[in-house]
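> coords please:
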Amino acid sequence: MSENTANAANRGVARGLSRAQTLLVAAAAGMSVANIYYAQPLLDLMSNDLGISPSSIGLVVTLTQVGYGLGLIFVVPIGDLIDRRKLIIVQGLLSAIALVVVATAGARTTLLAGMGAVGLSAVLVQTLVAHAAALATPTQRGGVVGTVTSGVVTGILAARSVAGTIADHGGWRTVYLTSALLTIAMVGILVRALPRQEVERYSETYLSALLSVPYTFVSEPALLFRGVLALLIFASFSTFWTALVLPLSAPPFSYSHTLIGLFGLVGLAGAIGATCAGRLADRGHGRWTTGISLALLLASWGPIAFLPSSVILLLMGVFLLDLAVQAVHVSNLSVVVSLHPRKSGRLIGGYMVFYSVGSAVGAITATAIHARYGWPGICVLGGAFSGIALLVWIASRFQRARIERPAWPDVATTDGSNV
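Now for the predicted structure:
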């Protein structure tokens, strides 16, 4: 890198990200994460088209998540060692190729392999989060992370309805072809719009970077604390959304899957909460934002428990649940990227592993609990995850000094206000 380029990079970082650049990254993150969720309303169409049995078509979703988990562990940390702009280009192009493979799949094996590759390349969303956090100034980092996370939430919520609408007009393959074209366009726009960032040269190898992730989380109490919170809140979140279709699709409601999908629009409250939580974190209120949000998460299961008596109360509970989960999530990310900005890629990847484990635990236990205890059992389970998370936060207040003590000499923030 030349001296002029380095100086330009430093000036770009010093200025941080403009509002337009932040929104662009948020949109790109939303498009990237949507690729993971497009398949959910299309499983029956894929099954009929390729002759895959209904009992096996669920592998499409499973392998996508497996690919995503592997990407979090093995791909996201690369962004700490090379220019993330280059990584974004490579990930974006590989994502487009994987989407085309899925769209043109003529056999089960090709489809499943393509979906695994789609999940693996979808970790582009975490590279974008880490890149935006690194480019942002310390005073705007929480707001930037919050806005980008809002884009992620919107992408997740919109994916199902967008996929259904496109499939109704052009078939399920058109969904993935359209996404491939949009991904290529997105990468081109990002490369031109985002400022360059100077890459610091480390003697560290890729293997040592990978091995440093579990060690860092174990040795740094603040990171482990935030990871545990992520596991618990997303276990609660996944418990609700996995089980919701079961009572609503059965009498007395017998709602269509399209109508049930509209309940997800209430989750846009989560996007609002994500932005607000980021701004509060920038002002040093991340700790109490987390505590209050965890209390709201526990309280949300009260109105949710009124199903099937009241759909209105259910919607109120959904609003509170999504708002609380996303607020805690953004507060967590703000702490993670602030503790060690130069290694934000691997730390975000490690944090998202907790997220993935929590989501999987919630999904697996929800179906088993509902089969045995019905909706009341779901509410007890979700409330238990939420209550444990709140107790963990309360317990952390008694060990504040130990949790807030930085483990590295170059920590960006050392006052612990957001921990």
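
> When you work out contacts or count neighbours from here on, use the C-alpha atoms and nothing else.
Fine.

> Against Leu43, how distant is the nearest residue to Ala107 once chain neighbours are set aside?
Counting by CA to CA, 6 or more residues apart in numbering, the nearest residue to Ala107 once its immediate chain neighbours are dropped is Leu50, at 6.1 Å. Between Leu50 and Leu43 the computed distance is 11 Å (CA to CA, to the nearest Å).

> Here is a second sequence; please produce its structure as well for comparison:
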Amino acid sequence: MENNAPLTRTTALLFAAACGCAVANVYYAQPLLNTMGSDLHIAPGAVGIIVTVTQTGYGLGLLLLLPLGDLLNRRRLIVTQLLLAVAALILVAVARAPLLFFAGIAAVGLLAVVTQTLVAYAATLAPTAERGRIIGLVTSGVVLGILLARTVSGTLADLAGWRAVYLFSAVLMLLTAIALFKVLPQKDPGKTVATYPQLLLSVFRLFAEERILRVRAMLAMFIFAAFSVLWTSLVLPLSAAPYHFSHTTIGMFGLIGVAGALGAARAGQLADRGRGQWTTGIALTLLLLSWLPISFTPCSIWALVTGIILLDLAIQAVHVTNQSMIYNIRPESRNRLVAGYMLCYSIGSGIGSIAATTTYAHAGWTGVCILGAAISALGLISWAVTMPRTAAKVITLSSSK
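Take a look at the predicted model:
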């Protein structure tokens, strides 16, 4: 049974803050790739592997850990994952051997999926009529976490080295675990009676049975591949001539994308009003157009700023709309639905990260922009091809409520 207990604005803001702190762990490394690669003796053209390993861990967590939210008490599950994340972050901070570092960073990615458990839980606690708004609010916390991660990590790295970033995050995770332990409901009704193996298999069964999930997961793969293409490779031209920016300055570019957080909340409201399909189309068009100003980065910082605003706004609008639509399919399977959806997100992010640094090494910034635009175009084409049938399915679901 779905739990529609009121979710206060204060509690929703705590959910958003917790999501932001947890998801930031996946993105702290992006403005630090050069420094981390040098410290760990990784070739410049291969430093994207750090982000890819983190995203691989995140993908495994989506498949192996996130479905547990439909089976176990979410309060205990969330707090346990946060405490384990503290240990993983400390391991990354103290690791000297590359193998130990990669084990720790993979575990950090694995446990960062607590973010999606929190989003799914917020959707469960929210009243049906306000679900899109609540998802938008909590997702705004995710967006801010992703963007501010670069600013925080760049500043801390300049002050105390890149390892201090992960020690700082370990403290944040501990405080977050304590706060959520006190606030989250002790009772968690509506659990499935399936076994763990059945639970994992049902993730793939939901893919086979729910077309909306398949379509929206495919869009997630494209948009977050484009997202990673930009943010993984951006450190490379900004740290080279003619700019030679510091970690702090490069990290500050994350603040520019805060407009994406505002767009995320608005997109959720539009989805509540049944306008999710057209919101998606407009956002994907903006995503494609954003690569034009981004391509002028080597000669104009203001062009880059414009492109970042457009790109982050577009991606988060699609992301919130995607989640609002899939959460309405099967309330009892929300964690598994988001596991399947976010698994494609993680695949896209991982591919985008390694492809971006490899492309930059061989074709420079122009090649990166062509790659990002091509991925964005594929997302727009996929939406245009699938939109009519998906829209009809959404109307049918709305009518049956």
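
> overall similarity of the pair, as a TM-score.
The TM-score (TM-score structural alignment, normalised by the length of the second structure) is 0.89; 399 aligned residues with a CA RMSD of 2.7 Å.

> returning to that earlier point: now do the contacts for the residue nearest to Ala107 of the first structure.
Neighbour list for Leu50 of the first structure: Gly106, Ala107, Arg108 [criterion: CA atoms under 8 Å, 6 or more residues apart in numbering].

> go on, Leu297 of the first structure?
Under the criterion of CA under 8 Å, 6+ apart, the neighbours of Leu297 of the first structure are Leu320, Leu321, Ala324, Val325, Ser386.

> what's the counterpart of it in the second structure?
The criterion is TM-score structural alignment: under it, Leu297 of the first structure has Leu287 as its aligned partner in the second structure.

> cool, Ala230 of the first structure as well?
By TM-score structural alignment, Ala230 of the first structure lines up with Ala220.

> Could you do Ala113 of the first structure as well?
With TM-score structural alignment as the matching criterion, the partner of Ala113 of the first structure in the second structure is Ala103.

> which stretch of helix or strand covers that match?
Counting by DSSP states H and E, the element that carries Ala103 of the second structure is helix 98-111.

> How about Phe181 of the second structure?
Phe181 of the second structure is part of helix 162-183 when elements are defined by DSSP H and E.

> For that helix, list every residue counted as buried.
Within helix 162-183 of the second structure, the residues that count as buried by 16 or more other CA atoms under 10 Å are 162-170, 172-174, 176-177, 180-181.

> repeat for stretch 358-377 of the first structure
Going through stretch 358-377 of the first structure with 16+ other CA under 10 Å, the ones that come out buried are 358-363, 365-367, 369-370, 374-375, 377.

> which one of those sits closest to Tyr202 of the first structure?
Nearest to Tyr202 of the first structure among these, counting by CA to CA, is Gly358 at 32.9 Å.

> For the helix holding Phe181 of the second structure, give me the average deviation versus the first structure.
Superposed on the first structure, helix 162-183 of the second structure shows a mean distance of 2.4 Å to its aligned residues (mean CA distance after the TM-score superposition for the first structure).

> For Arg342 of the first structure, list the residues it contacts.
By CA under 8 Å, 6+ apart, the contact list for Arg342 of the first structure reads Asp80, Ala134.

> if I line the two up, what does it land on in the second structure?
Residue correspondence, TM-score structural alignment: Arg342 of the first structure in this structure matches Glu332 in the second structure.

> From Gln116 of the second structure, how far off is that match?
With distances taken as CA to CA, Glu332 of the second structure is found 15 Å from Gln116 of the second structure.

> Mind giving me the packing neighbours of the longest helix anywhere in the second structure?
Ranked by residue count, the top helix of the second structure under DSSP state H comes out as helix 334-400. If contacts are counted by 3 or more CA pairs under 8 Å, 6 or more residues apart in numbering; DSSP states H and E, helix 334-400 of the second structure sits against helix 48-64, helix 114-125, helix 196-209, helix 211-233, helix 276-294, helix 301-326.

> Between those helices, which one is closest to Gly340 of the second structure.
Closest approach to Gly340 of the second structure among those (CA to CA): helix 196-209, 6.1 Å.
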